[in-house]
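**Q** Based on what follows, work out the 3D shape:
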Amino acid sequence: MFQNLSDRLGQTLKNITGRGRLTEDNIKETLREVRMALLEADVALPVIKAFIANVKEAALGTEVSKSLNPGQAFVKIVNDELVKAMGEANEELNLAAQKPAVVLMAGLQGAGKTTSVGKLARYLRERENKKVLVVSADVYRPAAIKQLETLAGEVGVEFFPSTVEQKPIDIVNAAIQHAKIQFFDVLLVDTAGRLHVDESMMDEIKQLHAAIEPVETLFVVDAMTGQDAANTAKAFHEALPLTGVILTKADGDARGGAALSIRHITGKPIKFIGMGEKLDALEPFHPDRIASRILGMGDVLSLIEEVERKVDKKKAEKMAKKIQKGQGFDLEDFRDQLQQMKNMGGMMSMLDKLPGMSKLPDNMKDKVNDKQFVQLEAIINSMTPKERQRPEVINGSRKRRIANGSGTTIQDVNRLIKQFNQMQKMMKKMSSKGGLKKMMKGMGGMPGMGGGGAPGQLPPGMGDMGNPGAPGGLPGLGGGLPGVGGNPFKKK
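**A** The predicted structure follows:
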């Protein structure tokens, strides 16, 4: 996400960080580069003008902190203005209403509206502990009604049936009555979309909104459409009293123009951001964390929250105790680590949130391939329980059987065993006195981790990131994420 903008801003700001003081002359060129970076990111022109003016005013008028050099102060100013442009802080859904709290979802066809209803239903059920009902008022597409019914089953919420013969207002009023009788906390209403903004569509949704009076009216918009997303949001905002925006498909948007433009143009906050196709890939939108990602400083807070939410804590503690007692690390444990990594969205999702990772060279990023984890898991699944617990018994004939069973080659099996043996050695070092401390000390050379390593330089033991199981390879950022040797991200 925001890769192009992040790369351009990172290079531009790097050129000014060594300046002795900030003057109008030495920030002029930098501001021109920042303007170009925002234009390339498809940020709306009014937003760019306001952003540049604010940065210039703050940079020339600021009293530079004694603890920062002027260049670092400028980076902080850019960071603060990015946060302001996107809305200061996360704004949660306002569900403090007489039950059921009705949430109306609006947007164009193809923006991911129905999928977002499913994702939001799961989010509210799992993280907010709400009893959720969903209903489709899209009487123009029978497939949309069926799609929502399927999604409701997958995320574990109730679906209120509707048909194309009914009127949207009648459907939603019936759903509200059912939600009241059954004591539902929230009713999510999916509405019809169109390929473009048209009068009949707006009239219909205006009438529906007036009839049901939702507590939240969320506009669902595709991040890939750039500043067009902001202009469409404005058109909907003029027709409906929007309370917020859900930005979808942000994982495929390398530019970031929509995220930076919507708040300024509509005055409405982005409340959620869709980061993938999976039904758990919906995150609350935190402007400060997104700004941090754009400037290559990572998003460790989101990573911590993800670890806390998705890691199987019992398994993690069991493995940590096992290693601390010196009982060894076997292929069953290794497979558990691969599965935990997959649950957290894969390798690239985690790397995006780590400080300094945006500075890694492309050839190193290419080595990080989530498909490798699938292959490794298939190889381990083809082994017998005895082979997983004691890999040293795996001889030539066993390797042939494992390769045939997993659809891989003997060379792939050999590679896995070699990597596993290296990882075992690393685990032994961790379980020894002061082992973890030494390993964490080695991370000092990592960009963004407080060290002075060259851009793209990995800390000792992370030189083979694309090969899970290599010393420090992943899973294994300092001993395997998550949970090996204790969860390094666990809140104190």
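
**Q** From here on, just use CA atoms for contacts and neighbour counts.
**A** OK.

**Q** Report the distance from the longest helix along the chain to the chain centre.
**A** In the chain, with assignment by DSSP state H, the single longest helix is helix 410-431. With Cα atoms, centre = their mean, to the nearest Å as the basis, helix 410-431 stands 30 Å off its chain's centre.

**Q** I'd like to know how many residues surround V197.
**A** 15 (other Cα atoms under 10 Å).

**Q** how close does it get to A233?
**A** 10 Å (Cα to Cα, to the nearest Å).

**Q** quick one: the nearest residue to G435 once chain neighbours are set aside from A41, how far?
**A** Nearest non-adjacent residue to G435, counting by Cα to Cα, 6 or more residues apart in numbering: K429, 5.2 Å away. K429 sits 46 Å away from A41, taking Cα to Cα as the criterion.

**Q** Would you mind pulling up the elements that the one helix or strand M36 maps to packs against?
**A** Per DSSP states H and E: M36 is located in helix 24-40. The contact analysis (3 or more Cα pairs under 8 Å, 6 or more residues apart in numbering; DSSP states H and E) places helix 24-40 against helix 3-14, helix 45-61.

**Q** Tell me which residue of this protein is furthest from the middle?
**A** Using Cα atoms, centre = their mean, the residue of the chain lying farthest from its centre is S397. It sits 43.3 Å away.

**Q** Proceed likewise with the subsequent sequence, for comparison:
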Amino acid sequence: MLENLTDKLGQALRNLRGVGKLTEENMEEALKEVRKALLSADVHFKVAREFVSNVQEQCVGQEVLKSVTPGQQVIKIIHDELVKLLGEGATELEDKKPLRIMMVGLHGSGKTTSSGKLARYLAKKRDYRPALVACDVYRPAAIDQLETLAKAENCFFYGDREEKNVVKIGKRGLDAAKNAEANLIIFDTAGRLQIDHDLIEEIKDLKNAVQPDEILLVADAALGQEAVNVAKHFHEAVNITGIILTKLDGDARGGAALSMKTITDTPIKFMGIGEKPDEFEVFHPDRMASRILGMGDVVSLVEKAQETIDQKDAERMAEKLRKADFNLEDFLAQMQQVKKMGSLGSIVGMLPGASGLQIGDEEEKKMARTEAIILSMTKQERQQPRLLRGSRLKRVADGSGVQVKEVNALLKQFGQMQKMMKMMRGGKGRKMMKAMKAQMDENGGMPGMPGM
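**A** Below you'll find the predicted structure:
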């Protein structure tokens, strides 16, 4: 989502290389470009103006430290201002049981999907017993969708397909959830294509009836500045306590995330980063600021790895790598572990300096083809790839729906990787590491890697 903003901010700050002192003159052009980058990313114009003013005030007159470049010093200042803009510190939900949450937002923002994701997240992370109450009586199949999500996440579900009075549904759902001993009750409300009087009155009535502890606005990041206006209207109507920003995996320009906190003075608490039930995260302003500036988000990557990768398996694999005893069976296991962490694009986006790498559908398809090829092999063939000759090759190619040359290409690449591991294990390892580091320093990034 934020690649465009990241690239433009990077270009704006490159002009500060070689500057000894930050002055109004050398900062003017750079900050003008920063302001343009923010506006083109759909950041509210008032927010962009105030942001640039704050950065300029802190930058001008500062002596550049010997250990850093002017660009790095300005990036530190911009990073800190971005964190302030996004809301300092991760803002969690109220820590109480039972907890009542009302989800509000426009039609199509992802309220129902986010209700299921939030129920799943809180059940796993904070040991809640969730209940989902269907209060959308207008959208076709809204009740069915929420019921399907509830079954998938093993949640209690309440819906009434005959009743059209939302307040009655809310009250009955609350009572039913209590009787089922649920201690997290999420009310999925209806939306409209735009804010209108009926919508506002309905959610006000429901709020008074069920007395929610949290009212979360589900906002589509792709709406840009319009999302800010939506947040403002909902906040004035029902005093929202937090925001869930959805569709951050799409081509939205990211301005909504940078504007909402300032305009509504309401924290962004969660973000949806994909279609899958587990692609839902707590919003950390400092980590998002780092992503925007191309610094990656190693903390989130490590947390995700800890959640999905078994410690004993990791230790066993590390030992195999140390001994250069790594076969296609192990490679398949590693690939499947990576898939559990999310899409390749989301993982690469967390790596420092990797914001410019475009990981799209084609890379995901290549990974799927590689997995299909290995799965078409017998266990013996995965452990001893040299057995793959003639009819065996043909069988694997047919079984995975690819050509024989693609199987051969994979085997060749894997053979190269095994050779590299043996070299690393032997006396040439230190020299090889020095050569790789020199290449990285020269190119400003990682050297070319094989397709696999």
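
**Q** quick revisit: among the helices and strands packed on helix 24-40 of structure 1, which is nearest M297 of structure 1?
**A** helix 3-14 (9.9 Å; Cα to Cα).

**Q** what residues does the closest one touch?
**A** The contact list for helix 3-14 of structure 1, computed with Cα atoms under 8 Å, 6 or more residues apart in numbering, reads 30, 33-34, 37-38, 40-41, 71, 75, 254-256, 293-296, 358.

**Q** give the contact list for G445 of structure 2.
**A** Residues in contact with G445 of structure 2, defined by Cα under 8 Å, 6+ apart, are G353.

**Q** what about the strands in the stretch 151-300 of structure 1?
**A** In the stretch 151-300 of structure 1, the segments counted as strands under DSSP state E, counting those that start in this stretch are 158-160, 186-190, 216-222, 244-248, 270-274, 282-284.

**Q** what's next to the last one, contact-wise?
**A** The set of residues that contact strand 282-284 of structure 1 without belonging to it, under Cα under 8 Å, 6+ apart, is N90, E92, K119, L120, Y123, K271, F272, I273, G274, M275, G276.

**Q** which one of those is nearest G407 of structure 1?
**A** Among the contacts of strand 282-284 of structure 1, G276 lies closest to G407 of structure 1 (Cα to Cα), at 28.2 Å.

**Q** And the closest one, what's its match in structure 2?
**A** Aligned against structure 2 by TM-score structural alignment, G276 of structure 1 finds its counterpart in G274.

**Q** Its match contacts L344, correct?
**A** No: counting by Cα atoms under 8 Å, L344 is not a contact partner of G274 of structure 2; they are 11.8 Å apart.

**Q** any shared contact partners between these two?
**A** Joint contacts of G274 of structure 2 and L344 (Cα under 8 Å, 6+ apart) do not exist.

**Q** Roughly how far does M427 of structure 1 sit from R390 of structure 1?
**A** 16 Å.

**Q** Which one of the two is surrounded by more residues?
**A** A direct count of neighbours by other Cα under 10 Å for M427 of structure 1 and R390 places M427 higher, at 26 against 13.

**Q** What lines up with the more buried one in structure 2?
**A** Here M427 of structure 1 is matched to M421 in structure 2, going by TM-score structural alignment.

**Q** In contact with its match, which residues are there?
**A** M421 of structure 2 neighbours (Cα under 8 Å, 6+ apart): L321, A324.

**Q** now C59 of structure 2
**A** Per Cα under 8 Å, 6+ apart, neighbours of C59 of structure 2: L22, T23, M27, V74, I77.

**Q** how many other residues sit next to the aligned partner of T163 of structure 1 in structure 2?
**A** Superposed on structure 2 with TM-score structural alignment, T163 of structure 1 falls opposite R161. Using other Cα under 10 Å, R161 of structure 2 has 11 other residues around it.

**Q** still on that earlier bit, neighbour-wise, which of K429 and A41 of structure 1 wins?
**A** Taking other Cα under 10 Å, K429 of structure 1 and A41 do not tie; A41 has more neighbours (24 against 16).

**Q** residues contacting that one?
**A** F2, N4, L5, G226, A254, R255, G256, G257.

**Q** Please name the nearest non-neighbouring residue to the last one.
**A** Spelled out, it's G257 of structure 1. In space, G257 of structure 1 is closest to V43, 4.0 Å off (Cα to Cα, 6+ apart).

**Q** Would you map the helices across the stretch 301-450 of structure 1?
**A** 313-324, 331-343, 347-352, 362-367, 370-381, 385-389, 396-406, 410-431, 435-441 (DSSP state H, counting those that start in this stretch).

**Q** right, and the ones you listed - which one's nearest N173 of structure 1?
**A** Among these, helix 331-343 sits nearest to N173 of structure 1 (Cα to Cα), with 38.1 Å.

**Q** For the closest one, grab the matching residue range in structure 2.
**A** Using TM-score structural alignment, helix 331-343 of structure 1 pairs with 328-340 in structure 2.

**Q** Name the residues of the matching stretch that are buried.
**A** In terms of neighbour count (16 or more other Cα atoms under 10 Å), stretch 328-340 of structure 2 has its buried residues at L328, E329, D330, F331, L332, Q337, V338.

**Q** mean deviation (superposed) between that stretch and structure 1, please.
**A** Stretch 328-340 of structure 2 differs from its equivalent in structure 1 by a mean of 1.2 Å after superposition (mean Cα distance after the TM-score superposition for structure 1).

**Q** mean per-residue distance, the longest helix of structure 1 to structure 2?
**A** Counting by mean Cα distance after the TM-score superposition for structure 1, helix 410-431 of structure 1 comes out at 1.9 Å.

**Q** wait, I394 of structure 1 sits on P385?
**A** No: at 11.7 Å, I394 of structure 1 and P385 do not qualify as touching, with contact defined as Cα under 8 Å.

**Q** I'd like to know how many residues surround the counterpart of M377 of structure 2 in structure 1.
**A** The equivalent of M377 of structure 2 in structure 1 is M383 (alignment by TM-score structural alignment). By the criterion of other Cα under 10 Å, M383 of structure 1 has 21 neighbours.

**Q** ok, M383 of structure 1 to L416 of structure 1 distance?
**A** From M383 of structure 1 to L416 of structure 1 the distance is 12 Å (Cα to Cα).

**Q** Centroid-nearest residue for structure 2?
**A** Closest to where the C-alpha atoms of structure 2 average out (Cα atoms, centre = their mean) is I273, at 4.0 Å.

**Q** Quick one: residues contacting that one.
**A** Per Cα under 8 Å, 6+ apart, neighbours of I273 of structure 2: T246, K247, L248, D249, E279, F280, E281.
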